[in-house]
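**Q** Sequence and predicted model, in that order:
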Amino acid sequence: MNDTETGAAHPQPKYKRVMLKISGEALMGDQGYGLNPPTVQRIANEVKSVHDMGVEICMVIGGGNIFRGLQGSAQGMERTTADYMGMLATVMNALAMQSALEDLGVFTRVVSAIPMDQVCEPYIRRRAVRHLEKGRVVIFAAGTGNPYFTTDTAATLRANEMTCEAIFKGTKVDGVYDKDPNKFPDAKRYDHVSYDEALAKRLGVMDASAIALARDNKMPIIVFSLDEPGGFRGILAGEGTYTTVSG
């Protein structure tokens, strides 16, 4: 039975089109590595609940649960090679999320910056926009397709190209703090922080390139807890605890 049949109406969402950026580590669950299917399914349920509100959703998922280019480079691997390996890890995560979403009846497209026609679509901006307009969730994989750029930067770039209204950064804590709240009980949470303050204080919202790109295009970044059930939907309905990074 849907909401129309029960007489309940979806709240009017705060944004019509958004980018959800999550780390690869978010898919690990309690494991130390790889994909945890129940965790992937739980996040897919969160995405579906927002999709059901009529919100158009793009996603970028990191690859750190499988391979992190920077760490590979630090261990002596050539940086460009390591970064390409990290990009391939993001494709694996995107396919896992696509499978979980489609199990829930949400039409989803994986769009890769590195062409691999047998498994996903190549990135063509106008085609990706059309998918969103048709109500499909679009998962952007393989970062920007270039080494030396993080998935944070890829998420900000794609959010701007898709004319999203905000970037939602799902983390393990419910916003941006002045220090790690898991280590310091007196850590202070910000309701709002400016782009320049996030950069100057190195608050760890996203990497500097991503924040600067968001600032230059006046794209707000909303940092919230992905571990909080219903948190993503709640913010779009005007509720919940989060930090907004904007001008």
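**A** That came through fine.

**Q** rest of the way, CA atoms for contacts and neighbours
**A** Fine.

**Q** what about stretch 47-60, distance to the chain center?
**A** Its chain's C-alpha centre and that of stretch 47-60 lie 12 Å apart, by CA atoms, centre = their mean, to the nearest Å.

**Q** buried ones in it?
**A** Residues of stretch 47-60 classed as buried: 47-51, 53-60 (neighbour count, 16 or more other CA atoms under 10 Å).

**Q** any idea which of those is the one closest to residue 234?
**A** Nearest to residue 234, judged by CA to CA, of these is residue 50 at 8.8 Å.

**Q** For that closest one, give me its contacts.
**A** The contact partners of residue 50, by CA atoms under 8 Å, 6 or more residues apart in numbering, come to 232-233, 236.

**Q** Tell me how far it lies from residue 177.
**A** Going from residue 50 to residue 177 by CA to CA, to the nearest Å gives 26 Å.

**Q** Then residue 112?
**A** 33 Å.

**Q** the more surrounded of those two?
**A** Per other CA atoms under 10 Å, whichever of residue 112 and residue 177 has more neighbours is residue 112, with 26 against 19.

**Q** this is the other structure I want to compare:
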Amino acid sequence: MTLSRMKRILLKLSGEVLMGPGQYGIDPETCDRVAQEVKQAKDSGLEICMVVGGGNIFRGLAGAAQGFDRASADYMGMLATVMNALAMQNALEKIGVQTRVQSAIPMASVCEPYIRRRAERHMEKGRVVLFAAGTGLPFFTTDTTAALRAAEMNCDALFKGTSVDGVYDADPKKVPTAERYETLSFDRVLADNLRVMDASAVALCRDNNIPIVVFNIREVGNLVAVLNGEGVSTIVQNQAELTNA
């Protein structure tokens, strides 16, 4: 998969990425570094939209485990993603990248409401669109949001930036001999419960034929390298695409 084959991508970042070396919150230097990589990718001619999780501030499942009502906890997590989206918007606009934040929960004083046609128009004009507040509904993860928005925006691929350089047959942080997959089928991911993304997100990408590219966003310059087919990643796609590769 190379940059020349793609016109539009969705970049999904976990909220933890924005913590940088810290244990909580938003690290401005990390936001600036990620923004520079997004700008490089955009300058190559790509149309880019983004979804950022909220785990660096508040995670709904963790809140529910501590006694919060699950729906209320999920709404709190959605608000955390708005904070992260605004942080990334600030970092991108500081370096001259026009952005728009669209929230699934209307908050007109802060950002635009999510409107699919408007988001498409923004990207056609060269703006980076950040989708915040998840789907606007509890019980859905930001992984599912990313898959949904990638389908709605007719993205050529979903790039998931994590702290590991792909999908392994075991947790590489715990099992030194774990082996990384170069490619995987969606059905294999679901059957083996490989936890690339949650099952609903994987199924949504499978049904809409949107490849998922898992890579390490913490490695400087890795986004552009992976886009150019030079970096290390795992590509998850339909079996027919794997057969024809």
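**A** Happy to help now that I have it. Computed from a predicted structure; not experimentally measured.

**Q** Need the TM-score from the superposition.
**A** Scored against TM-score structural alignment, normalised by the length of structure 2, the superposed chains reach a TM-score of 0.95; 237 aligned residues with a CA RMSD of 1.0 Å.

**Q** residue contacts, the counterpart of residue 231 of structure 2 in structure 1?
**A** Matched by TM-score structural alignment, residue 231 of structure 2 corresponds to residue 240 in structure 1. By CA under 8 Å, 6+ apart, the residues touching residue 240 of structure 1 are 231, 234.

**Q** which element is residue 240 of structure 1 on?
**A** Residue 240 of structure 1 is part of no helix or strand, with elements assigned from DSSP states H and E.

**Q** Next one: it relative to residue 189 of structure 1, how far apart?
**A** Distance from residue 240 of structure 1 to residue 189 of structure 1, by CA to CA: 14 Å.

**Q** Repeat that for residue 87 of structure 1.
**A** Applying CA to CA, the value for residue 87 of structure 1 to residue 189 of structure 1 is 32 Å.

**Q** Over to residue 218 of structure 1?
**A** Separation of residue 218 of structure 1 from residue 189 of structure 1 (CA to CA): 22 Å.

**Q** More neighbours: which of those two?
**A** Shown here are residue 218 of structure 1 and residue 189; by other CA under 10 Å, residue 189 has more neighbours (19 against 15).

**Q** residue in structure 2 matching that one?
**A** Taking TM-score structural alignment for the superposition, residue 189 of structure 1 sits opposite residue 180 in structure 2.

**Q** Also residue 112 of structure 1?
**A** With TM-score structural alignment as the criterion, residue 112 of structure 1 lines up with residue 103 in structure 2.

**Q** Test my guess that that match contacts residue 110.
**A** No. Using CA atoms under 8 Å, residue 103 of structure 2 makes no contact with residue 110, being 9.1 Å away.

**Q** Around residue 62 of structure 1, count how many other residues there are.
**A** Using other CA under 10 Å, residue 62 of structure 1 has 30 neighbouring residues.

**Q** That one: what's it in contact with?
**A** Residue 62 of structure 1 touches 21-25, 89-90, 93, 151, counting by CA under 8 Å, 6+ apart.

**Q** close enough to count as contact, residue 159 of structure 2 and residue 10?
**A** Yes. Look at residue 159 of structure 2 against residue 10 with CA under 8 Å: they come within range, at 6.1 Å.

**Q** Neighbour count for the two, which is higher?
**A** Neighbours were tallied for residue 159 of structure 2 and for residue 10 using other CA under 10 Å; the higher tally belongs to residue 10 (28 against 25).

**Q** and residue 116 of structure 2, how many neighbours does it have?
**A** By the criterion of other CA under 10 Å, residue 116 of structure 2 has 13 neighbours.

**Q** Just give me the match in structure 1 for it.
**A** Aligned counterpart of residue 116 of structure 2 in structure 1: residue 125 (TM-score structural alignment).

**Q** so its match makes contact with residue 160?
**A** No. Residue 125 of structure 1 lies out of contact with residue 160 (CA under 8 Å); the separation is 10.9 Å.

**Q** Output the contacting helices and strands for the longest helix that structure 1 contains.
**A** What stands out as the longest helix in structure 1, according to DSSP state H, is helix 79-103. Other elements packing on helix 79-103 of structure 1 under the criterion 3 or more CA pairs under 8 Å, 6 or more residues apart in numbering; DSSP states H and E are helix 37-51, strand 56-61, helix 69-74, strand 108-112, strand 137-141.

**Q** for these, which one sits closest to residue 247 of structure 1?
**A** Of all those, strand 56-61 sits nearest to residue 247 of structure 1, with 22.9 Å by CA to CA.

**Q** once aligned to structure 2, how far is that closest one on average?
**A** Following the fit onto structure 2, the mean deviation recorded for strand 56-61 of structure 1 is 0.3 Å by mean CA distance after the TM-score superposition for structure 1.

**Q** Give me the residues contacting that strand.
**A** Against strand 56-61 of structure 1 from outside (CA under 8 Å, 6+ apart): 16-24, 51, 90, 93-94, 132-133, 135-141, 143, 151, 154-155, 159.

**Q** repeat for stretch 164-172 of structure 2
**A** 178-182, 194, 196, 213-216, 232-234.

**Q** Just the buried residues of stretch 21-39 of structure 1, please?
**A** Across stretch 21-39 of structure 1, burial judged by 16+ other CA under 10 Å covers 21-29, 34-36, 39.

**Q** and which of these is nearest to residue 6 of structure 1?
**A** Among the buried residues of stretch 21-39 of structure 1, residue 39 lies closest to residue 6 of structure 1 (CA to CA), at 29.4 Å.

**Q** counterpart of that closest one in structure 2?
**A** Residue 39 of structure 1 maps onto residue 30 in structure 2, by TM-score structural alignment.

**Q** Against residue 75 of structure 2, how distant is that match?
**A** According to CA to CA, residue 30 of structure 2 and residue 75 of structure 2 sit 26 Å apart.

**Q** What of residue 166 of structure 2?
**A** Going from residue 166 of structure 2 to residue 75 of structure 2 by CA to CA gives 30 Å.

**Q** and what of residue 157 of structure 2?
**A** As judged by CA to CA, residue 157 of structure 2 and residue 75 of structure 2 stand 28 Å apart.

**Q** Who has more neighbours out of these two?
**A** Taking neighbours as other CA under 10 Å, residue 157 of structure 2 and residue 75 compare with residue 157 leading, 25 against 21.

**Q** List the contacts of the residue mapped onto that one from structure 1.
**A** The equivalent of residue 157 of structure 2 in structure 1 is residue 166 (alignment by TM-score structural alignment). Counting by CA under 8 Å, 6+ apart, residue 166 of structure 1 touches 15, 17-19, 159, 219-222.
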